[in-house]
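Novice: this is a predicted model, with the sequence first.
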Amino acid sequence: MARRELARFLRERRAALAPGTVGLTPGATARRTPGLRREEVAELAHMSVDYYVRLEQARGPRPSARVLEALAEALRLAPAERGHLFRLADWPAPPAAPAAVRRVRPHVAGMLERLPGTAAIVTDACYGLVAWNPLAALLFGGDLGRGTTNLARRRFLGQGAMYAGSTAGEFGQVVVARLRRAAERYPHDEQLASLLDELHADSAEFRQIWAAHPVYAPGHRTKVIDHPELGRLRLNCDVLLVPEDDQEVVLVTADPGTPSAHRLAELAARLQAGPRVTRRRAGASGCGSSGPRATRSSRA
C-alpha cells in the first residue's frame, strides 16, 4: 500500500472541499486552513477521528474497501478520484454503478406503511418516485402515485407542481444539485441521460440552475404547498438516506397544534380503511418514462 501517497491524497482532497459543499457552515471562528477539518471528514465517513488522523499521517493500517467507500463519499470524490483512492490502498476499484436503483427495498416500503399520520415518499437518485404512502398521494395530488412520477420533470416541465412560492425555487435548486450528482455517479445510465436531455431542451430555468452548479445537502426544511382542498399548508420535510441504493426517504409532517397539522390529520382520517403503501413494480422507471405504469401494494 502506498501509505504516503494515500495520506497526501486525503489531505489534498480534504483541503479542496468547502464546508458548504457537504452542508456544513464555516462556524463563528475562522479556519486556520482551507477545506474541511479532520474531525469533520471523520464524522462524514462514520469513523473515529483518531483512525482518520492516522491515515492522513501515513501511520494507519490498510483501510478496507468499505472504509474507502465511506471516505470517497465523505470527500465527494469523482469516479476517477475514487478509483485512484482504491488503487493507492492496493484495492481493485469497484466498477461504477451502471444505473440508479429504481426498486425500493421491502423494509423501506414497510416503514412507510407504519407512518399513517406522515406523508412519505421514496425517490431514486434521479428523482424518480419508487414508493409512496396514500397520504402523500392525497397531499401532493396530480400524477403522484401513478407509477411514473419523476419529481424533476414535475418541477421543471409543469407536470404537477408540489411546492408554492419561494419553496418552489429552493426545490428547483435541490433537484438540479441531486441530478448533477447522479450524472457523475451513473455516467452510463441511459434513462437518466434521457431525462437530462429533456430537461435541458424544454426548461430554460433548468438550464440556468444547472449552469450555476448548486450544492445540496439533505436535511430538515420547511415547505409550503397550495392544496386544492385544504389551502396553503406549511410543512416540515425531513430526509432519511438509504445509502446502499442512493435513495432518499422524505417524511412530510406539520408542527403540532398548527392549522396545517389539523388539515393533514383530516387527510389521514380519510385513509384509515384505505390502500396501503405502493411501490413500483420491477422494471418501472422514474427517470426516462412518462407513460402509465402498473403499481402493486407491498406489505413488509
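Specialist: Perfect, thanks for sending it. Numbers count the residues shown, from 1 in each chain.
Novice: for the rest of this, base every contact and every neighbour count on C-alpha atoms.
Specialist: Will do.
Novice: now do the SS call for the residue nearest the centre of the chain.
Specialist: In the chain, the residue lying closest to the centroid (C-alpha atoms, centre = their mean) is residue 248, at 4.7 Å. Assigned by DSSP: H, G, I helix; E, B strand; the rest coil, the conformation of residue 248 is strand.
Novice: report the contact partners of the residue nearest to it when sequence neighbours are not counted.
Specialist: Leaving aside its sequence neighbours, residue 248 sits nearest to residue 241 (C-alpha to C-alpha, 6 or more residues apart in numbering; 4.7 Å). Contact analysis of residue 241 by C-alpha atoms under 8 Å, 6 or more residues apart in numbering lists 247, 248, 249.
Novice: one more structure, for comparison:
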Amino acid sequence: MDKRQLADFLRSRRERITPADVGLPAGPRRRTPGLRREEVAQLAYISTEYYTRLEQTRGPHPSREVLAGLARALRLSDAERDHLHHLAGQPPGPPPGPSREVRQSILDLLRRLPLTAAIVTSATYEVIAWNDLAAALMEDFSARSRRDRNLVRRVFLGPHLDGRRLYGVSDADAFARMSALHLRATAARYPGDPEVSELIHDLLTGSEDFARLWGSNDIRTVPALIKTFQHPQVGPVTVNCDVLDITDRDQRVVIYTAAPGSPSEAALHLLSVIGTQRMTTAVRP
C-alpha cells in the first residue's frame, strides 16, 4: 500500500468534483475547490475521521467495501477505480455497480449521426450520453441532474405533463413494464450497489404500478420497434427504435430514425436545425 500516492490521488479526485455534480449545495463559504472531506466521507458511507486519515497518509489499509464507497463518491472511471485498488494494495475485482463510463468510440458514433437521435443508457436506465438531436427531440439532458436523467424514475415518478409520461412518447406504458422487469435483473447483477438499491426503494415506495410489476412473475417483454414522440414544436414524430447492447459495459445505445421521405424525417431535420442549444455529446459525472 502506497499511502502517499493514495492520499495524493484521493485529494486530486476530490478537488475535481463540484457539489452540484453530486447534488449538494455549494454554500456561501466554500474556500477550496471540489468537495469537502466530510462530504466525500458522507457519500462513501465512512466517517470523516477515517477519510481524513487516508488523505493525511495516516489511514489503515482500506477494505474492498471502503474502496468501493470511495470509487462511487468520487465518480471514478473504471480505470481510475482499478488504479485506486492498486494504490491501496488490493487487486481490483468486478465493478461494484453499473458502469457510467462510455467508450470514446461510442461517443464518436453518436456525433456522426446528425439526422439520427441517439442516447446511451446505463443498466439502471440513466441517460449517460446523447447527441444534439436526441436533446432536441426529448429534452436538454445537460440541464438535468443525474437523478432526473433516469428514464425509469421519469416514467414511474414523473413529472407527468397532460397525463403523458416520458416525453409524450406513445409507448410509455410498454416501456414502464419492460424497464421494471429489466431492473429486477439489474438488481440481481449488482446486489451490493447502494444506488441501485436506492432507486428500487424509491420506485417501490413511490409507485404502485412499479410495485405491482416488480412483484409479478411475468418475464416476457416485447420491445417497441416504432414509437411516436409528441413534440411541442414540430408535432408528432414517428421513429424506428433500435437498441444496440454494449455487453462489456452493461449499457445500451438507443437509436431513433425516421422513414426516408416521411413527415417525421422532415421534422427531425427541422429539429436538427433549431435544436435546443449547441452542446457537445458528453458523459456527465
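Specialist: Arrived safely, thanks for sending. Every value quoted in this text rests on a predicted model; they were computed, and no experiment measured them.
Novice: re the thing from before, of all the contacts of residue 241 of the first structure, which comes closest to residue 121 of the first structure?
Specialist: residue 249 (5.8 Å; C-alpha to C-alpha).
Novice: and residue 210 of the first structure, what's its match in the second structure?
Specialist: Counting by TM-score structural alignment, residue 210 of the first structure lines up with residue 214 in the second structure.
Novice: again with residue 200 of the first structure
Specialist: By TM-score structural alignment, residue 200 of the first structure lines up with residue 204 in the second structure.
Novice: surely that match is in contact with residue 211?
Specialist: Yes: look at residue 204 of the second structure against residue 211 with C-alpha atoms under 8 Å: they come within range, at 4.9 Å.
Novice: could you identify the residue of the second structure that aligns with residue 170 of the first structure?
Specialist: Superposed on the second structure with TM-score structural alignment, residue 170 of the first structure falls opposite residue 174.
Novice: let's verify that match: helix, strand, or coil?
Specialist: helix.
Novice: ok, the one 5 residues further on next?
Specialist: Under three-state DSSP, the three-state class of residue 179 of the second structure is helix.
Novice: who are the contact partners of it?
Specialist: By C-alpha under 8 Å, 6+ apart, residue 179 of the second structure lies in contact with 125, 152.
Novice: again with the one 5 residues further on
Specialist: Residues touching residue 184 of the second structure, when contacts are defined by C-alpha under 8 Å, 6+ apart, comprise residue 214.
Novice: please redo it, this time with the cut-off set to 10 Å
Specialist: Going by C-alpha atoms under 10 Å, 6 or more residues apart in numbering, residue 184 of the second structure touches 124, 200, 213, 214, 215, 219.
Novice: what's the ChimeraX line that selects buried ones from those residues?
Specialist: Per 16 or more other C-alpha atoms under 10 Å, the buried members of the contacts of residue 184 of the second structure correspond to this ChimeraX selection:
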select :124,200,213,214
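Novice: so which of the contacts of residue 184 of the second structure hold up in the first structure?
Specialist: Among the contacts of residue 184 of the second structure, the ones still in contact in the first structure (both residues aligned by TM-score structural alignment, their matches' C-alpha atoms under 10 Å) are 124, 200, 214, 219.
Novice: the helices in the stretch 1-150 of the first structure, which residues?
Specialist: For the stretch 1-150 of the first structure, the helices defined by DSSP state H, counting those that start in this stretch occupy 3-16, 38-44, 49-56, 65-74, 79-88, 106-113, 134-140.
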